[in-house]
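Undergrad: what's the 3D shape of this:
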Amino acid sequence: MGGPGAVVSFPLLHMVETNALAEYAERVEFHLWQNPDQLRVLLAKNELDYSAVPVNLPALMAGRGQHVRLLNVSVWGIIWLVSRDPQVKGFADLAGKDVVLPFQRDLPAILIDELLLSHGLKPGKDLTLRPVRDGQDAQALLLAGRADHALLVEPAVSLLLWRNRSKGGAPLYRVQSLESAWKQAFPQQPELPQAGLMSSPQRAEDGELARAVEAAYAESARWCSTQPRDCAELVHRHLPHLPVEAVEESIRVTRLDSVAASVARGPLEALFGLIAERHPQAIGGSMPLASFYGP
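TA: Have a look, this model is predicted:
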């Protein structure tokens, strides 16, 4: 199994520690990947059976002809607006601002564009989106006082705030989550599926194992949600570069609620329909088939 260093992967680490799949596997390992290219390499080498992913990534793979399946949606909000200006209360207050953006072509960028447009804000005209390479660059700019506003994903937000407090920096504020702003802007489409678990091509047809993995993941996700401190300590054992305090805060502010993809198909198709209309290349040019929604 694999995933990024984010909340969507934390239940997988709990599954590894508790040997949750002992009935199906002698040994279960977790592979940390940093970007989709690394994930593709792991899949190509058949080194991953299941991976935590942003939900559009398996849709993109399926659109390109790869036989993958989305098993669940577990994370429904990981993007936050962070600011050092206490007068900025939400996305609607970004007119005339310079906002650091560490993602340009993936799912967060697509959603942010849609949300800003709903507030009548056109990037490049009404505000400036300042692209940077990644979340670490965005954090560095804020910590150095060279940026005042940024859009970041968890756990980068919690890590930034923890680092800023540790160094006694000028106050930074967790302003508003994209999930909260989305519900206000699009009440007819309030759910915002962000990330979940996908099966690799070599495991896509193993329905029994997929159901077992999805059920074990859901149980571990519930444990992480109800035991954020214990979960944070577990995560730190596997990913020691993530401080316990920052991980705990990240879990507390993230909606971690595992729902089978077949059950969450409505919100997923609404999201994929929006992407297909605006940025079809992000899902491979077509909507996923019914068989895509597992387990």
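
Undergrad: okay, CA-based contacts and neighbour counts for the rest of this
TA: Noted.

Undergrad: got the end-to-end distance for stretch 125-133?
TA: In stretch 125-133, first residue to last residue: 22 Å (CA to CA, to the nearest Å).

Undergrad: quick one: that stretch to chain centroid distance?
TA: 21 Å (CA atoms, centre = their mean, to the nearest Å).

Undergrad: cool, and stretch 56-74?
TA: 15 Å.

Undergrad: Can you name every helix or strand that the longest strand seen in the chain contacts?
TA: For the chain, the strand with the greatest residue count under DSSP state E is strand 69-75. For strand 69-75, the elements it packs on are helix 56-63, strand 195-199, helix 207-226, strand 256-260, judged by 3 or more CA pairs under 8 Å, 6 or more residues apart in numbering; DSSP states H and E.

Undergrad: hmm, 7 Å instead?
TA: strand 195-199, strand 256-260 (3 or more CA pairs under 7 Å, 6 or more residues apart in numbering; DSSP states H and E).

Undergrad: Buried deepest among these, which one?
TA: strand 195-199 (a mean of 30; mean count of other CA atoms under 10 Å).

Undergrad: what sits up against that strand?
TA: 8, 49-55, 58, 68-75 (CA atoms under 7 Å, 6 or more residues apart in numbering).

Undergrad: make it 6 Å
TA: Strand 195-199 has contacts (CA atoms under 6 Å, 6 or more residues apart in numbering) with 50-55, 68-75.

Undergrad: Can I get those in JSON lines including neighbour count and distance to residue 18?
TA: Output for those, formatted as JSON lines (neighbours: other CA atoms under 10 Å; distance: CA to CA, whole Å):
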{"residue": "50", "neighbour count": "26", "distance to residue 18": "17"}
{"residue": "51", "neighbour count": "27", "distance to residue 18": "18"}
{"residue": "52", "neighbour count": "30", "distance to residue 18": "18"}
{"residue": "53", "neighbour count": "25", "distance to residue 18": "22"}
{"residue": "54", "neighbour count": "23", "distance to residue 18": "25"}
{"residue": "55", "neighbour count": "25", "distance to residue 18": "26"}
{"residue": "68", "neighbour count": "25", "distance to residue 18": "26"}
{"residue": "69", "neighbour count": "28", "distance to residue 18": "25"}
{"residue": "70", "neighbour count": "31", "distance to residue 18": "23"}
{"residue": "71", "neighbour count": "28", "distance to residue 18": "21"}
{"residue": "72", "neighbour count": "29", "distance to residue 18": "20"}
{"residue": "73", "neighbour count": "31", "distance to residue 18": "22"}
{"residue": "74", "neighbour count": "28", "distance to residue 18": "19"}
{"residue": "75", "neighbour count": "25", "distance to residue 18": "21"}
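
Undergrad: this one as well, want them side by side:
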Amino acid sequence: MKQTVALWIGRVLWLPAWLILSLPAALGAAPPDAPTFVISGPPVTESLVFAVMADQGLSGESVKFLTWHSPDQARAMIAAGKIQGAVVTTSAAALFFNKGVKTTVAGVFASPLWIVSTRPVSRGPLQGTLLFPFGPGEMPEILFRIVMQEPLPGLETRHTGGALEAVNLLLMGRAGHALLAEPAASLAVVRSRDMAGPELAKYLDLRTLWENRSGGRPLCVSAFAVFGDAVDKPGPVAAIIRGYGLALAWIKAHPKATRAIAKKAAPALAGPGMVLSGTPMLTGQEAFDAARLCLEKIHDLDPGAVGNVLPGPELFTAYP
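TA: Alright, predicted model coming up:
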């Protein structure tokens, strides 16, 4: 199975302060011999919450967080069974599901996704060069095409090795726009204020545009996916989901400690002058329905991005 999978990996809540301080003791530490639940994610706000949860033991489980820096790296770790959970796109989860890897989506995120542009920006159609993190056929480009719905005359697109490369190219004036998640979008704006290059601004939030075109449904294309034998362990998965919510509260109450954890987990998460926060995890049926609508649009545009078959509701699991 691992050899077969390897052939296709390239495709593609606030709480009182006193209660927060007592959370690790209240939950109880994981038993010394408890198996470690390894979670991986890119340097985005959702991953920050998992990193804090793992560092502070807020789930009561033995959890380790690892940062991935490219979609191929994430796919390789999943295919090799090295991680039990990951922050990935719903399309990536569908792809693994369709290739026979035991996979479920336990939660989704309506994550901020900005087009960051140089000032002044026009109020008409985007013009010039737009940068996409990662290569052709990856989710940033596909998502942009889905949300915009039609080609934009006068707009050229280029691909970069990742979000930080896109930020640097913007700061050097070598492009007019970039499609960035948080915290890369905020990092670009903050850094532009201290440099001699072009000033940058958050020009368009794709979530707002999507909601206007989908009857108010959230743009849920990012997910907490669970893989392998962990799919059939509802206790640990449910504990991690609860721990995620507790970590959101902890981040707000401990900004300095959060920054230290971010620097250790992924330095890109903790740029100077940036306010660190998290993105809530959504687990209800309404959120899963919104995520499946996004999957349908992705499948319509590029069936191969989801493994050629649109999964049904069985891709999603509501853990107690």
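
Undergrad: TM-score, when you put one on top of the other?
TA: The TM-score (TM-score structural alignment, normalised by the length of structure 1) is 0.84; 279 aligned residues with a CA RMSD of 2.5 Å.

Undergrad: re earlier: show me which pair in the contacts of strand 195-199 of structure 1 is furthest apart.
TA: Taking CA to CA, the two most distant members of the contacts of strand 195-199 of structure 1 are 68 and 75; they sit 19.3 Å apart.

Undergrad: neighbours around the aligned partner of residue 206 of structure 1 in structure 2, how many?
TA: Correspondence of residue 206 of structure 1 to structure 2, assessed by TM-score structural alignment: residue 233. Using other CA atoms under 10 Å, residue 233 of structure 2 is surrounded by 12 other residues.

Undergrad: contacting residues around residue 59 of structure 2?
TA: 239, 240, 243.

Undergrad: Redo those residues as a markdown table? Include neighbour count and distance to residue 126 of structure 2.
TA: Shown next, in a markdown table, are the contacts of residue 59 of structure 2 (neighbours: other CA under 10 Å; distance: CA to CA, whole Å):
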| residue | neighbour count | distance to residue 126 of structure 2 |
| --- | --- | --- |
| 239 | 17 | 44 |
| 240 | 23 | 41 |
| 243 | 24 | 41 |
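
Undergrad: Can you show me the helices along the stretch 201-320 of structure 2?
TA: 206-213, 234-253, 255-265, 285-301 (DSSP state H, counting those that start in this stretch).

Undergrad: counterpart of residue 159 of structure 1 in structure 2?
TA: So, by TM-score structural alignment, residue 159 of structure 1 is matched to residue 187.

Undergrad: how about the nearest residue to that match, chain neighbours excluded?
TA: Once flanking residues are discounted, residue 187 of structure 2 sits nearest to residue 271: 6.2 Å by CA to CA, 6 or more residues apart in numbering.

Undergrad: roughly how far apart are that neighbour and residue 248 of structure 2?
TA: From residue 271 of structure 2 to residue 248 of structure 2 the distance is 19 Å (CA to CA).

Undergrad: between the two, who's got more neighbours?
TA: residue 248 (24 against 19).

Undergrad: Identify the residue of structure 1 aligned to that one.
TA: Using TM-score structural alignment, the partner of residue 248 of structure 2 in structure 1 is residue 221.

Undergrad: now do residue 103 of structure 2
TA: In structure 1, residue 103 of structure 2 lands on residue 68 (TM-score structural alignment).

Undergrad: my guess is its match contacts residue 201, does it?
TA: Yes. Residue 68 of structure 1 lies in contact with residue 201 (CA atoms under 6 Å); the separation is 4.9 Å.

Undergrad: Map residue 243 of structure 1 onto structure 2.
TA: Using TM-score structural alignment, residue 243 of structure 1 lines up with residue 270 in structure 2.

Undergrad: Sorry, slip of the keys, the one I care about is residue 260 of structure 1.
TA: Using TM-score structural alignment, residue 260 of structure 1 lines up with residue 283 in structure 2.

Undergrad: do the same with residue 286 of structure 1
TA: Checking TM-score structural alignment: residue 286 of structure 1 goes with residue 309.

Undergrad: Number of residues surrounding its match?
TA: Look at residue 309 of structure 2: counted by other CA under 10 Å, it has 14 neighbours.

Undergrad: go on, the one 3 residues further on?
TA: Neighbour count for residue 312 of structure 2, taken as other CA under 10 Å: 10.

Undergrad: Can you give me the distance of it to residue 291 of structure 2?
TA: Taken as CA to CA, the span from residue 312 of structure 2 to residue 291 of structure 2 is 11 Å.

Undergrad: likewise residue 128 of structure 2?
TA: For residue 128 of structure 2, the distance to residue 291 of structure 2 - CA to CA - is 31 Å.

Undergrad: From the neighbour counts alone, determine which of the two ranks first.
TA: residue 291 (27 against 13).

Undergrad: and that one, what does it touch?
TA: So residue 291 of structure 2 contacts residue 220 (CA under 6 Å, 6+ apart).

Undergrad: can we see that at 7 Å?
TA: 220, 221.

Undergrad: how near is it to residue 311 of structure 2?
TA: Distance from residue 291 of structure 2 to residue 311 of structure 2, by CA to CA: 12 Å.

Undergrad: Residue 172 of structure 1: how many residues sit nearby?
TA: 19.

Undergrad: ignore the last one, residue 46 of structure 1
TA: Residues lying near residue 46 of structure 1 (other CA under 10 Å) number 12.

Undergrad: Under the alignment, what does it map to in structure 2?
TA: By TM-score structural alignment, residue 46 of structure 1 lines up with residue 81.

Undergrad: got the contact list for the closest residue to that match other than its chain neighbours?
TA: In space, residue 81 of structure 2 comes closest to residue 228 once its chain neighbours are excluded; the distance is 7.2 Å by CA to CA, 6+ apart. In this structure, residue 228 of structure 2 makes contact with 84, 101, 102, 103, judged by CA under 7 Å, 6+ apart.
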